[in-house]
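> here is the input, now give the coordinates:
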Amino acid sequence: MKKIIISALSLLAAATGAVAQNSSVLTQRQYLSGHGCDDMVQWDFYCTGGNNSGKWTKIGVPSCWELQGFGTFQYGMKFYGKAFPEGIADEKGMYKYEFKLPKEWANHHIELVFEASMTDTQVMINKRKAGSKHMGAFYRITYDVTDRVFFGDKKNLLEVTVSKESENAGVNLSERRADYWNFGGIFRPVFIVCKPALNIERTAINATANGEFNAYVLLNHTIEGAKVKTTISDFNGKKVAENTTDVRKGSDHADISFKVNNPKLWTAETPNRYKVDFALIDASGKTLHIEKDKFGFRTIETRESDGLYINGKKVNVRGVNRHSFRPETGRTLSYQKNLEDVKLIKSMNMNAVRLSHYPADPEFYDICDSLGLYVMDELSGWHGHHETINGQKLIREMVTRDVNHPSIIWWSNGNEKG
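Just a heads-up that it's a prediction; the model follows:
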């Protein structure tokens, strides 16, 4: 039951121990892996087939296990159009990792996050399931593990089983029967997120060229009498606008809407951005949680039989398709490698990039935001397409993760047969 009134939650907090008064109201993050291919963290690892299989050893995380000497290199085209063919490389990777969490995080909301894992992923935390099996390789997987983790000196045991092939036909046809290499592994970072027990779950920002700022701010529980205070600053830290909006009675979200005077606009040529703080405030005036983000003011318009307009000005799109790939590290990249790709595209006098054929690393979008590239964010697909039920889940994961990036001006529902 998501909509629990604040009085019931207060009773629960009193019974389990109230949140420490000096605890941070900001979202905190602790990495369990490296941030990319250049700072991997060693985890215990067992591969079931191919190279270096049949024994427990170590592997760097994040990585594609083939590039770390495990499993079988295989190209997707040989099995084109077949969901479950004979002869496919279908090894599994089993991971183990122990970690501690700060004792100050007790009585907070704790999430375990995988930025991406290829392909089917089952997660156990302290011998309990973190959640249902995830099917799909290029998406942020988030588990609420508040009631499954220990704090202070007691270690937590993370166990992950990654299947290179999916048990879902649509995932295999969309992501693996394609004109590129098939990899396996936890290939993007893994981290823990800590928020106050009552918090902002997520936001969606729409800031337009006329200065209108609209945001949907979703809470993790209904909190009677709550408000959301929104503060917008420029990148030098100067406050440019502020607003306080009531959370409607009985609701679990706030609809923010106000005007900012004469904002600097975001385009690929003028990538002006702003910072925003959303502060969740309870009925007594206490700040419960602050969520921070970055955004840009821009208006996207298509005019029939004419073209694309950004902020009222016609744009000639000059772009390229881009894979997340390096021969040395497969699909596991780093901030520097993502930066190199954006700089290369801009150096060719291009202003746009299509993320073929799957969502990219979050930092790639941030670089496009900051340096200026128009982005097409794409659901995974090549010539196959996702089945509706699982595909809807993947679309939700893509959009909720990426929606606030001003660089994204198109969403693609997959490649040619999506």
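
> alpha carbons only for contacts and neighbour counts from here, please
Will do.

> helix or strand: which one has Ala8?
If you go by DSSP states H and E, Ala8 is part of helix 6-16.

> same thing with Asp341?
Asp341 belongs to helix 335-347 when assigned by DSSP H and E.

> which other helices and strands contact the helix or strand following that helix?
Helices and strands here follow DSSP H and E; after helix 335-347, the next one along the chain is strand 352-354. Of the remaining helices and strands, those touching strand 352-354 by 3 or more Cα pairs under 8 Å, 6 or more residues apart in numbering; DSSP states H and E are strand 319-321, strand 374-378.

> for the helix or strand just after the last one, which positions count as buried?
It refers to strand 374-378. On the C-terminal side of strand 374-378, the closest following helix or strand by DSSP H and E is helix 388-402. For helix 388-402, the neighbour count (16 or more other Cα atoms under 10 Å) marks 391, 394-395, 397-399, 401-402 as buried.

> closest one to Phe191 out of those, please.
Taking Cα to Cα as the measure, Phe191 lies nearest Arg401 of the buried residues of helix 388-402, at 15.1 Å.

> sec struct for the closest residue to Tyr309 other than its chain neighbours, please.
The shortest distance from Tyr309 to any non-neighbouring residue, by Cα to Cα, 6 or more residues apart in numbering, is to Glu301 (5.0 Å). Of the three states, Glu301 takes strand according to DSSP: H, G, I helix; E, B strand; the rest coil.

> number of nearby residues for Thr16?
Per other Cα atoms under 10 Å, the neighbour tally for Thr16 reads 10.

> ugh, wrong one, I meant Leu371
Using other Cα under 10 Å, Leu371 has 19 other residues around it.

> distance of it relative to Gln336?
14 Å (Cα to Cα, to the nearest Å).

> another one to check against the first:
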Amino acid sequence: MSTLAHPLPAIEGHVVLVVNAGSSSIKCSVYRVVDDPQAEGGARAILGAGGQIEAIGVTPRVVAHMADGRLIVDETFPVAQVSDHDAAFRLLRLVLAVGLRDTPPAAIGHRVVHGGAHHADAVLIDDAVIEELDALTPLAPLHQPHNLEAIRAVRAAAPDLVQVACFDTAFHARAGVLAKLFALPYSYYENGIHRYGFHGLSYEYIARRLHTVAPEIARGRVIVAHLGNGASLCAMQDGKSVETTMGLTALDGLPMGTRCGALDAGAVLWMMARGMSRDDIEKTLYQESGLKGLSGISSDMRELLASDSERAKLAIEFFTYRIAQDIGKLAVTLGGLDGVVFTGGIGEHAAPVREAVCARLKGLFGIDVDHDANAANKLRIDAHGSRVPVFAIPTDEEGMIALHTARILRDSHKG
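Modelled structure (predicted):
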């Protein structure tokens, strides 16, 4: 059974351009979506080329490669030439034209962080969708404005090109009411103030990938840890989201690179009582907390792992402590644990983080990590005799966006 809502289309020869716009960078990838009866969902997204513009408005740099590693471009530009996301996307689109010369894109798929209460699936973008997503900006202030800026830039440059929004919240949309509620007056829930969850495109990819790399647990009780600058956990049963650690916004749950994670709301009231403005509080919670705030050094896990600072060690220990603690909570929700998966930039590459998390889980779940396999970032990292298998699986959010975009494109043509 596919984790996608519908069977995927046959669009051999069509190309999808995927856009993932962040606060200071825009990533673009070119995929060809082809039928594959052996693949979960009946189709595969094959990467053709990818690139990104980094440090927009500061020291803009464009880097792009073909899928086989051939360099398309690696160049730094004057700030005046790439001062905002609109200029950055136009430039990156020109760069990737090298890889699209013979097959222009049939559609563009965008990662959009927050889909709100009405989007449990990807959707064709029109004026009404843009207006609705813009209204959700207060719930995802670090991401939503840039997602929308990329969409508007494409509309201005190529108004007839089909665009599709793919939501980080959609994978969690069918979770039960208990997983969504806050203990606020019920009218708040009725008005959309509830837990949405994020990183859904990553979790959906892992759910599909498990059918290939670990079929014995793919339909079981699995907890996936997406660990990067943003971090969350997802409890899955039969490849579907049951519970996740993020909530109404991408602030909740685990501590992150610069975000605080779960916080007593009284702390916000305390900040207000001290005279802090809404903007100052938002900046503190989103940009000055998490690993950066605790360590006083950096939000980058690589820098913290290399540091001798006691506060860096404290930040890492707190991060792994909270991950292990929340894995235990989600295991209770699932009624047991059949597998653990690490993914995301930290989850895929930071062996000491994985080892520290699993060490805290050993007594309760009998998890034991193979030190050498973990240090080598192998796909499976549990030791012989571990009661629960543990994996480190690279995610592919952009590939999921390509698959969803192809399906929506097919459906729009049928209509």
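
> let me see the TM-score of these two.
Laid over one another, the chains give 0.23 as their TM-score (TM-score structural alignment, normalised by the length of the second structure), with 176 aligned residues with a Cα RMSD of 7.7 Å.

> and the buried residues of helix 388-402 of the first structure as CSV, adding distance to Ile367 of the first structure?
Shown next, in CSV, are these (distance: Cα to Cα, whole Å):
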residue, distance to Ile367 of the first structure
Gly391, 27
Leu394, 23
Ile395, 22
Glu397, 20
Met398, 18
Val399, 18
Arg401, 15
Asp402, 13
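
> ok, so of these, who is nearest Val228 of the first structure?
Arg401 (20.9 Å).

> can you tell me how far the residue nearest to Asp402 of the first structure when sequence neighbours are not counted is from Tyr97 of the first structure?
Using Cα to Cα, 6+ apart and skipping the chain neighbours, the partner closest in space to Asp402 of the first structure is Pro362 (7.5 Å). Separation of Pro362 of the first structure from Tyr97 of the first structure (Cα to Cα) stands at 24 Å.

> what segments of the stretch 301-415 of the second structure are helices?
Counting by DSSP state H, counting those that start in this stretch, the stretch 301-415 of the second structure has helices at residues 301-306, 310-334, 344-349, 351-365, 371-375, 397-414.

> secondary structure element for Cys234 of the second structure, which one?
strand 231-237.

> so what's Val160 of the first structure up against?
94-96, 121-124 (Cα atoms under 8 Å, 6 or more residues apart in numbering).

> for Val341 of the second structure, same thing?
Here Val341 of the second structure is in contact with 222-225, 390-393 (criterion: Cα under 8 Å, 6+ apart).

> list the ones among those that fall in strands.
Among the contacts of Val341 of the second structure, the ones falling in strands (DSSP state E) are 222-225, 390-392.

> if we can go back for a sec, including neighbour count, could the contacts of Val341 of the second structure go into JSON lines?
Compiled in JSON lines, the contacts of Val341 of the second structure are given as follows (neighbours: other Cα atoms under 10 Å):
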{"residue": "Val222", "neighbour count": "30"}
{"residue": "Ile223", "neighbour count": "29"}
{"residue": "Val224", "neighbour count": "26"}
{"residue": "Ala225", "neighbour count": "27"}
{"residue": "Val390", "neighbour count": "27"}
{"residue": "Phe391", "neighbour count": "25"}
{"residue": "Ala392", "neighbour count": "25"}
{"residue": "Ile393", "neighbour count": "22"}
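
> mind putting those residues into a markdown table with distance to Thr333 of the second structure?
Putting the contacts of Val341 of the second structure into a markdown table (distance: Cα to Cα, whole Å) gives the following:
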| residue | distance to Thr333 of the second structure |
| --- | --- |
| Val222 | 11 |
| Ile223 | 11 |
| Val224 | 14 |
| Ala225 | 16 |
| Val390 | 19 |
| Phe391 | 21 |
| Ala392 | 23 |
| Ile393 | 23 |
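
> quick revisit: neighbours around the residue nearest to Asp402 of the first structure, how many?
16.

> equivalent analysis for Ala156 of the second structure, please.
Neighbourhood size, Ala156 of the second structure [other Cα under 10 Å]: 11.

> surely Thr244 of the second structure meets Cys234?
Yes. Counting by Cα atoms under 8 Å, Thr244 of the second structure touches Cys234, with 4.3 Å between them.

> who touches both of these two?
Leu330.

> show me where the second structure has strands.
15-21, 26-35, 43-54, 61-66, 71-76, 107-112, 123-124, 162-167, 221-227, 231-237, 240-244, 339-343, 390-392.

> same list (those) but as CSV, adding distance to Pro352 of the second structure.
Converted to CSV, those look like this (distance: least, Cα to Cα, whole Å):
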stretch, distance to Pro352 of the second structure
strand 15-21, 29
strand 26-35, 28
strand 43-54, 28
strand 61-66, 29
strand 71-76, 32
strand 107-112, 30
strand 123-124, 39
strand 162-167, 31
strand 221-227, 13
strand 231-237, 16
strand 240-244, 24
strand 339-343, 12
strand 390-392, 13
